[in-house]
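Trainee: dropping a prediction and its sequence here:
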Amino acid sequence: MSVKLVFLGKLADLSGAPETLVPGPLDWEGLLTALPGPLGEGARGDKVKLAVNGKLLSDKTALSAADGDEVALLPPVSGG
């Protein structure tokens, strides 16, 4: 089984695809390992938020995703 990573906004551009599958279960360190280069660096930043199955995490380092879960990486939103 696997965990689906969903990239939104500029993170989708950095990843080259809007989503990808990684082996589960997945914790914070596993997520960082699964994200290459600038994508991993972006995820470490304070402005990127994580949601698991649609629920926003208050502390992304507490990430715990099981097989079949969806983890969304949410970049900062700018508006006009």
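Mentor: Thanks, I have the structure now.
Trainee: use CA for all of it now, contacts and neighbours both
Mentor: Fine.
Trainee: where do the helices of this structure begin and end?
Mentor: In the chain, the segments counted as helices under DSSP state H are 10-15, 28-34, 37-44.
Trainee: another one to put next to it:
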Amino acid sequence: MIKLLFFAELRERLGESEMVMMDFSGSTVADVVNDIKQLNPRWYNILTEQKVLVAINHTMSGLSGAVRSGDEVAFFPPVTGG
């Protein structure tokens, strides 16, 4: 099981702030995103249409970041300063 969190614009567009993937058998963030494609193609499109930031257990990562059972994976939209 892994816990997925969605923040800011992503949360609004997906209509969810979090979800749990019970049967995650992959090993990277890219695998998580591909599993999301199977669950909901619309979510996959939202998560891949722009450069989304990812954190695993509160540490910034990328698509190649290792994910294990029990991890928390958070997705953030790109940020801009002002």
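Mentor: Happy to help now that I have it. Note that the structure is predicted; figures quoted are calculated from it, not measured.
Trainee: just the helices of the first structure: most buried one?
Mentor: For the helices of the first structure, average neighbour numbers computed from mean count of other Cα atoms under 10 Å are highest in helix 10-15, which has a mean of 17.
Trainee: switch the helices of the first structure over to CSV; also include distance to K4 of the first structure.
Mentor: CSV is the format used below for the helices of the first structure (distance: least, Cα to Cα, whole Å):
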stretch, distance to K4 of the first structure
helix 10-15, 13
helix 28-34, 11
helix 37-44, 16
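Trainee: for S2 of the first structure, which of the ones you listed is the nearest?
Mentor: helix 28-34 (12.2 Å; Cα to Cα).
Trainee: and E12 of the second structure, what's its match in the first structure?
Mentor: Using TM-score structural alignment as the criterion, E12 of the second structure maps onto D13 of the first structure.
Trainee: what's the match for F76 of the second structure in the first structure?
Mentor: Alignment note (TM-score structural alignment): F76 of the second structure maps to L74 of the first structure.
Trainee: against L39 of the second structure, how distant is N57 of the second structure?
Mentor: Distance of N57 of the second structure to L39 of the second structure, computed by Cα to Cα, to the nearest Å: 23 Å.
Trainee: OK, contacts around the match of F76 of the second structure?
Mentor: 7-9, 11, 48-51 (Cα atoms under 8 Å, 6 or more residues apart in numbering).
Trainee: unless I'm mixing things up, S64 of the second structure is touching V29, no?
Mentor: Yes: using Cα atoms under 8 Å as the test, S64 of the second structure is close enough to V29 to be in contact (6.0 Å).
Trainee: who has more neighbours out of the two?
Mentor: Between S64 of the second structure and V29, V29 has the larger neighbour count (other Cα atoms under 10 Å), namely 21 against 11.
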